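*Asks:* just to be clear, the model below is a prediction. Sequence and coordinates:
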Amino acid sequence: MGQYQWNWGVILERVPDTDEFYYQWLLSGLGWTVATALAAWVIALIVGSIIGVGRTAPNKWISGICTVYVEIFRNVPLIVQMFLWFFVFPEFLPQAAGDWVKQDMPLPEFFTAVFSLGAYTAARVAEQVRTGIMALSRGQKNAGLALGFTLPQTYRYVLLPMAYRIMIPPLTSEFMNIFKNSAVALVIGLTELTFQMRQITGEYAPANPIEVMTMTSVLYLIVALAVNRVMAFIEKKSRVPGYVGGGK
């Protein structure tokens, strides 16, 4: 390391044999990372909420199916799921549909990464939703039913509004993780931030790869801190006295 010549301006240099600069590649990768994570988070919240509610349902069949979903998607490594959805799943479709998925579908790497990451994170969100509902007193459910609400209405108007408010802290962690987990999408060719970093420090390696890797880490850190601050603001505004962080 004593012979290493530091140059923090390396990302302002031009990529060899191209008209682009290293920083443009990193910013492009950051854009794909954010787009993938946000789109996957929408899926994770919607599917995770449905599965989480299903796990607390009195119907054993519904609860069992939702439990199977959680156990499969939570315990199979994300990288394996990415490979399965991208390379294996199209082979089980009718030939025309499979060919479309493999060849003609727009942005196949992006949509596969979004779906895979969303389905994987949904299993984790489902557990947060289930825990949030279970943390509420049984009296709230009984009160909703006593008011004449159906069971779905009781979940919609009584249980879920409270459960979401008290599970914001663990959801913050999942929201931050989804940005970091999006790096796995490089294995199917999505040009997100980690993919661009590896491309820059590999095939197009400048004389200062350590600086490029450090700056990539800083970009991830900035995104994580931004997510943390946004979620902290939401938590503060929606805090429930007696359930979250003190307050009377």
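*Replies:* That came through fine.

*Asks:* can we go C-alpha only for contacts and neighbour counts from here?
*Replies:* OK.

*Asks:* secondary structure of Ala126: a helix, I assume?
*Replies:* Yes: applying DSSP: H, G, I helix; E, B strand; the rest coil, one finds Ala126 inside a helix.

*Asks:* who touches it in this structure?
*Replies:* By CA atoms under 8 Å, 6 or more residues apart in numbering, the contact list for Ala126 reads 47-53, 70.

*Asks:* got a quick ChimeraX command for the buried subset of those?
*Replies:* In ChimeraX, a selection of the buried entries from the contacts of Ala126 looks like this (16 or more other CA atoms under 10 Å):
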select :47,48,49,50,51,52,53,70
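
*Asks:* for the contacts of Ala126, which one is nearest Ala224?
*Replies:* Of all the contacts of Ala126, the one with the least separation from Ala224 (CA to CA) is Gly48, at 21.4 Å.

*Asks:* packing partners of the helix or strand where the closest one lies?
*Replies:* Per DSSP states H and E: Gly48 is located in helix 22-55. Packing partners of helix 22-55 (3 or more CA pairs under 8 Å, 6 or more residues apart in numbering; DSSP states H and E): helix 60-75, helix 108-135, helix 168-181, helix 193-201.

*Asks:* and the gap between Ile46 and Ser28?
*Replies:* Per CA to CA, to the nearest Å, Ile46 is found 28 Å from Ser28.

*Asks:* what angle do the helix holding Gly48 and helix 108-135 make?
*Replies:* Interaxial angle, helix 22-55 versus helix 108-135 (axes from the mean of the first three to the mean of the last three CA atoms, to 10 degrees): 40 degrees.

*Asks:* for Ala232, find the nearest of the helices and strands packed on helix 22-55.
*Replies:* helix 168-181 (8.0 Å).

*Asks:* any idea how far Met231 lies from Gln81?
*Replies:* Counting by CA to CA, the gap from Met231 to Gln81 is 28 Å.

*Asks:* same check, this time on Ala35
*Replies:* From Ala35 to Gln81 the distance is 20 Å (CA to CA).

*Asks:* ok, now Thr131?
*Replies:* 25 Å.

*Asks:* against that first model, consider the following:
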Amino acid sequence: MNRAAFTLSAILVALLLSYGLHEALNVAPTEATMGNVQRIFYYHVPSYAAAFTMFAVNLLASIFYLARRRTASAAAADAVAVSAAELGVLFCSVGLMTGMLWAKPVWGIWWTWDARLTSTFVLWLIYVSYLMLRRLSEGGQAPTLAAALAIFGFVDVPIVYMSIRWWRTQHPQPVIFGEQNSGLDRSMLPALLINLAAFICYGALLFWVRYKLERARQELRDTQAVHSLELARAEAR
């Protein structure tokens, strides 16, 4: 992606995010029970959608890395994996924070250890651990161990989604692919869909920037390693 294409993409994403904000605050109707605080929903759900998308990308890249870790394409797959994991943690953090802001006026508490919240917090911890492993064990077996952890961690994603079906929680039934009477009112659907698209596009744009930075870091690391090796050989002569 050249600079002009990136600039155009950034402008389009900014416009889409702005339009989503307008839909959420000014167009979508006020929910009868919760009032205006329910409008957090239009950012809460898209945040998790973007997070789960990034975790899925991380999973696929990790599987590819393990399958091809002795080939030239392994470095690119590793860059995809770590970039997606960082953004997944970012969007998951936004989801947790918006959930707490929503919970306080509706439930009267910031946090409760119900199945949905607990499984989501565990998911966040797994991917934070993934990033810590990458930072504390640079090089060597760290990418391989991190890839294995990513595959294990993604198992929690369907658990997060299905938790409100499997256990009694304070969360309502899913508004997407939920029960017959648990769906979102049609008048609220446009704001949700627009913000879902906006967050996914925003995540894709951030991912591209982070991926390019990671590839540049890898190239710099490899160049420094070659330079150090050549210097050591020169000193040994």
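*Replies:* Done, it's in. As the structure is a computational prediction, the values presented were derived from the model and not from experiment.

*Asks:* and the TM-score between these chains?
*Replies:* Superposed pair, TM-score by TM-score structural alignment, normalised by the length of structure 2: 0.33. Supporting alignment: 131 aligned residues with a CA RMSD of 6.0 Å.

*Asks:* okay, the helices and strands packed on helix 22-55 of structure 1 in TSV with distance to Lys237 of structure 1 next?
*Replies:* Below are those laid out as TSV (distance: least, CA to CA, whole Å):
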stretch	distance to Lys237 of structure 1
helix 60-75	30
helix 108-135	18
helix 168-181	11
helix 193-201	32
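
*Asks:* most packed of the ones you listed?
*Replies:* helix 108-135 (a mean of 23; mean count of other CA atoms under 10 Å).

*Asks:* now the angle from that one to helix 60-75?
*Replies:* Helix 108-135 of structure 1 runs at 130 degrees relative to helix 60-75, counting by the same axes, to 10 degrees.

*Asks:* returning to what we had before: quick check: buried residues in the helix holding Gly48 of structure 1?
*Replies:* 22-23, 25-27, 29-30, 32-41, 43-45, 47-55.

*Asks:* same deal with stretch 144-155 of structure 2?
*Replies:* Residues of stretch 144-155 of structure 2 classed as buried: 144-151, 153-154 (neighbour count, 16+ other CA under 10 Å).

*Asks:* wait, which of these is closest to Leu60 of structure 2?
*Replies:* Distance to Leu60 of structure 2, by CA to CA, is smallest for Ile151 among the buried residues of stretch 144-155 of structure 2, at 8.6 Å.

*Asks:* state the next helix or strand along the chain beyond the host helix or strand of the closest one.
*Replies:* Assigned by DSSP H and E, Ile151 of structure 2 belongs to helix 142-154. Using DSSP H and E, the helix or strand that directly follows helix 142-154 of structure 2 along the chain is helix 156-166.

*Asks:* which elements pack onto that following helix?
*Replies:* Right, helix 156-166 of structure 2 is packed against helix 115-136 by 3+ CA pairs under 8 Å, 6+ apart.

*Asks:* next, the angle from the helix it packs on to helix 156-166.
*Replies:* Orientation check (the same axes, to 10 degrees): helix 115-136 of structure 2 against helix 156-166 gives 170 degrees.

*Asks:* what distance separates helix 115-136 of structure 2 from the centre of its chain?
*Replies:* Its chain's C-alpha centre and that of helix 115-136 of structure 2 lie 12 Å apart, by CA atoms, centre = their mean, to the nearest Å.

*Asks:* so which bits of it are buried?
*Replies:* 115-117, 119-121, 123-124, 126-131, 133-134.

*Asks:* packing partners of it?
*Replies:* Under the contact criterion of 3+ CA pairs under 8 Å, 6+ apart, helix 115-136 of structure 2 touches helix 74-107, helix 142-154, helix 156-166.

*Asks:* who touches the second one?
*Replies:* Going back to what we said before, that points to helix 142-154 of structure 2. Helix 142-154 of structure 2 is contacted from outside by 55-56, 58-59, 62-63, 65-66, 78, 81, 123, 126-127, 130, 133-134, using CA under 8 Å, 6+ apart.

*Asks:* can you do 10 Å?
*Replies:* Applying CA atoms under 10 Å, 6 or more residues apart in numbering, the contact partners of helix 142-154 of structure 2 are 52, 55-56, 58-66, 69, 74-75, 78-79, 81-82, 85, 122-127, 129-137.

*Asks:* surely Trp208 of structure 2 forms part of a helix?
*Replies:* Yes: under three-state DSSP, Trp208 of structure 2 sits within a helix.

*Asks:* buried set for whatever helix or strand Leu8 of structure 2 lives in?
*Replies:* Using DSSP H and E, Leu8 of structure 2 maps to helix 3-22. Within helix 3-22 of structure 2, the residues that count as buried by 16+ other CA under 10 Å are 9-10, 13, 16-17, 20-21.

*Asks:* and the angle for the helix holding Ile151 of structure 2 with helix 115-136?
*Replies:* 180 degrees.

*Asks:* distance from helix 142-154 of structure 2 to the middle of the chain?
*Replies:* 16 Å.

*Asks:* likewise stretch 160-169 of structure 2?
*Replies:* 20 Å.

*Asks:* list the buried residues of that stretch.
*Replies:* Neighbour-count burial for stretch 160-169 of structure 2 flags 160, 163-165, 169 (criterion: 16+ other CA under 10 Å).

*Asks:* how about the helices and strands packed on helix 22-55 of structure 1, which one is nearest Val223 of structure 1?
*Replies:* helix 168-181 (7.9 Å).

*Asks:* that closest one to helix 22-55, inter-axis angle?
*Replies:* With the same axes, to 10 degrees defining the directions, helix 168-181 of structure 1 sits at 140 degrees from helix 22-55.

*Asks:* which elements pack onto helix 168-181 of structure 1?
*Replies:* In terms of contacts (3 or more CA pairs under 10 Å, 6 or more residues apart in numbering; DSSP states H and E), helix 168-181 of structure 1 is packed against helix 22-55, helix 108-135, helix 209-238.

*Asks:* now the angle from the longest one to helix 193-201?
*Replies:* Meaning helix 22-55 of structure 1. Helix 22-55 of structure 1 runs at 150 degrees relative to helix 193-201, counting by the same axes, to 10 degrees.

*Asks:* and the buried residues of stretch 160-169 of structure 2, which is closest to Ala198 of structure 2?
*Replies:* Val160 (22.5 Å).

*Asks:* okay then, goodbye and thanks.
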